[in-house]
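> Here is my input, please return the structure:
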Amino acid sequence: MDNEKPRLLVVVGSVREGRFGPVVASWVAEQADAHGGFDVEVVDLAEFDIPLALPAASPKYAGDDYPRPAGMAALTSALANADAFVLVTPEYNHSYPASLKAAIDWHFTQWTAKPVAFVSYGGAAGGRHAVLHLENVLTELHAVTVRDGLAFPNYFTAWQDGHPLDAEAPAYAKTLLDQLSWWANALRSAREAVPYPA
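All right, here's what the predicted structure looks like:
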């Protein structure tokens, strides 16, 4: 791993059977690798034990001592080590999946003062309702949400062989990654220079 590059974590947010998320996340990771500004890792929430029931104490105050299940240790480590995130999410009932909410709620400081970009997919809205909700949640955790995201309406007819049919999609992805790279480098330097005020 190149220690000079920010570490980008691409998160597959859906755990639903037959989900399309891994296809989208794989394409996003390809775009990020081609961009060259990041060390890229993909994590799939389906591979972790993420209970919906939370301890009484908030992770906001417990920090590293927060009592998380052993099955979540690798996810916690990946989130903590990341300098930037791309959350890949579908839209379920005009919002985002419970799996993604649970993963966020089990963590707090891992998101703080780090940039988050969104790639969504769905029906006519392309997952945009999910992203609107996520922007509110991540702001509460002191993350910085990137303005330009990617949304794939009617993904079931708009993709073929693991790639979107829209020829402009790579250019849109580059814009997202350029912005994410700027924020990742700026915020990493800021975190190293001065601790973020809690």
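> Could you use CA atoms for every contact and neighbour count after this?
Fine.
> Check the offset of stretch 76-92 from the chain's centre.
3 Å (Cα atoms, centre = their mean, to the nearest Å).
> All the helices of the chain, residue numbers only.
Assigned by DSSP state H, the helices in the chain fall at 21-35, 59-62, 73-81, 98-105, 128-140, 155-158, 169-193.
> Next, name the residue at the spatial heart of the protein.
When the chain is reduced to its mean C-alpha position, the closest residue under Cα atoms, centre = their mean turns out to be L87, at 2.5 Å.
> So that one sits against V10, correct?
Yes - L87 is in contact with V10 according to Cα atoms under 8 Å; the separation is 6.1 Å.
> Let me have the helices of the chain in CSV, extended by distance to D148.
Listed next are the helices of the chain as CSV, based on distance: least, Cα to Cα, whole Å:
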stretch, distance to D148
helix 21-35, 14
helix 59-62, 28
helix 73-81, 22
helix 98-105, 20
helix 128-140, 11
helix 155-158, 19
helix 169-193, 5
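> which residue lies farthest from the center of the chain?
In the chain, counting by Cα atoms, centre = their mean, A56 sits farthest out from the average C-alpha position, at 25.6 Å.
> For L138, see how far away that residue is.
A56 is 21 Å from L138, where distance means Cα to Cα, to the nearest Å.
> Following up with a second sequence; could you model it the same way so I can compare the two?
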Amino acid sequence: MPTLAIIIGSTRPGRGGLPVAQWFVERARAHGAFELDVVDLLELGLPFLDEPNHPRLRQYTQQHTKDWSARVDAADAFVIVTPEYNHGMSAPVKNALDFLHEEWQYKPVGFVAYGGVSAGTRATNMLKQVVTALRMTPVTEAVTLPFFRQFVDDEDGVQTNETMETSADAMLDELVRMEAALRRLRPG
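Here you go, the predicted model:
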């Protein structure tokens, strides 16, 4: 069974990404097509890029980079749960992507985006440019939560609707198809 890494892209106190990610993890678990690796960038604690060599060389000197490399290498597909900050992606997400290069290649990626009126879509559009440069393949299907606080209940987590659930399943289905197609392009 392929492994799906779900990356929680917000590290700020009181972040909305944690309950949104917890909902999506349960949805992905129920979908059943992937083994899951939940990567909380807050727990991962990567400093801002501190490697002396270009990531393309894979000559890592820091243990945190070696550990991150192994985790990304082991994943077959990704979902980035991303907030939108000032019309863009969060710095921790960009930093986590920039730490590595080869490890991301020929793997599909989907997005669960949340925010205000734009539902995080501007962050997703920016992320698509970055992941494409890393030779990842963003899937068209996505989950977007406009005015996301209306869906978050402190006691019960995220209160979903049919659109969110249908979108999540469609994205997971497409990640399955794309992962199988891209697998043959990856070395080893």
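> So after superposing, what's the score?
After superposition, the two chains reach a TM-score (TM-score structural alignment, normalised by the length of structure 2) of 0.92; 186 aligned residues with a Cα RMSD of 1.6 Å.
> So what does the residue nearest to the centre of structure 1 match up with in structure 2?
Alignment note (TM-score structural alignment): L87 of structure 1 maps to I80 of structure 2.
> Could you pull up the residues touching that match?
Taking Cα atoms under 8 Å, 6 or more residues apart in numbering as the criterion, I80 of structure 2 is in contact with I6, I7, I8, G9, V109, G110, F111, V112.
> now R149 of structure 2
So R149 of structure 2 contacts G16 (Cα under 8 Å, 6+ apart).
> measure it to P108 of structure 2 for me?
Applying Cα to Cα, the value for R149 of structure 2 to P108 of structure 2 is 28 Å.
> same check, this time on L134 of structure 2
Here L134 of structure 2 is placed at a distance of 11 Å from P108 of structure 2 (Cα to Cα).
> Also I6 of structure 2?
To P108 of structure 2, I6 of structure 2 is 12 Å away according to Cα to Cα.
> what sits in contact with each of these two?
Both I6 of structure 2 and P108 are contacted by F78, under the criterion Cα under 8 Å, 6+ apart.
> So which of the helices of structure 1 is nearest V43 of structure 1?
Nearest of these to V43 of structure 1, taken as Cα to Cα: helix 73-81 at 7.6 Å.
> What's Q110 of structure 1 aligned with over in structure 2?
Superposed on structure 2 with TM-score structural alignment, Q110 of structure 1 falls opposite E103.
> And for I50 of structure 1?
I50 of structure 1 maps onto L46 of structure 2 when the alignment is built from TM-score structural alignment.
> likewise A151 of structure 1?
Using TM-score structural alignment, the partner of A151 of structure 1 in structure 2 is T144.
> Any idea how many residues pack against its match?
23 (other Cα atoms under 10 Å).
> Check the one 3 residues further on too.
Here the neighbour count serves as a burial measure; for F147 of structure 2 (other Cα under 10 Å) it reads 15.
> Hmm, it is touching E84, no?
No - between F147 of structure 2 and E84 there is no contact under Cα under 8 Å: 11.3 Å.
> Need the overlap of contacts for these two.
Residues touching both F147 of structure 2 and E84 (Cα under 8 Å, 6+ apart): Y114, G115, A119.
> which residue lines up with the second one in structure 1?
Applying TM-score structural alignment, one finds that G115 of structure 2 aligns to G122 in structure 1.
> For its match, give me its contacts.
Counting by Cα under 8 Å, 6+ apart, G122 of structure 1 touches P90, E91, F152, P153, N154, Y155.
> Distance-wise, check the closest residue to A80 of structure 1 other than its chain neighbours relative to P97 of structure 1.
Once flanking residues are discounted, A80 of structure 1 sits nearest to Q110: 4.6 Å by Cα to Cα, 6 or more residues apart in numbering. Applying Cα to Cα, the value for Q110 of structure 1 to P97 of structure 1 is 20 Å.
> cool, F48 of structure 1 as well?
Distance check for F48 of structure 1 against P97 of structure 1: by Cα to Cα, it reads 15 Å.
> swap in A70 of structure 1?
In terms of Cα to Cα, A70 of structure 1 sits 22 Å off from P97 of structure 1.
> can you check L176 of structure 1 too?
Counting by Cα to Cα, the separation of L176 of structure 1 from P97 of structure 1 is 22 Å.
> what about these two, which has more around it?
Of the pair L176 of structure 1 and P97, L176 is the one with more neighbours under other Cα under 10 Å, namely 21 against 18.
> Ignoring the adjacent residues along the chain, who's closest to the counterpart of that one in structure 2?
Taking TM-score structural alignment, L176 of structure 1 has M171 as its aligned residue in structure 2. Spatial nearest neighbour of M171 of structure 2, excluding adjacent residues (Cα to Cα, 6+ apart): E141 at 4.8 Å.
> since we're on that neighbour, how many residues are nearby?
For E141 of structure 2, the neighbour count with other Cα under 10 Å is 19.
> just G149 of structure 1 next, same as before
21.
> Compute the distance between it and E91 of structure 1, please.
Between G149 of structure 1 and E91 of structure 1 the distance is 15 Å, computed by Cα to Cα.
> Give me the distance between the aligned residue in structure 1 for L182 of structure 2 and K60 of structure 1.
In structure 1, L182 of structure 2 lines up with L187, judged by TM-score structural alignment. From L187 of structure 1 over to K60 of structure 1 the distance is 20 Å, taken as Cα to Cα.
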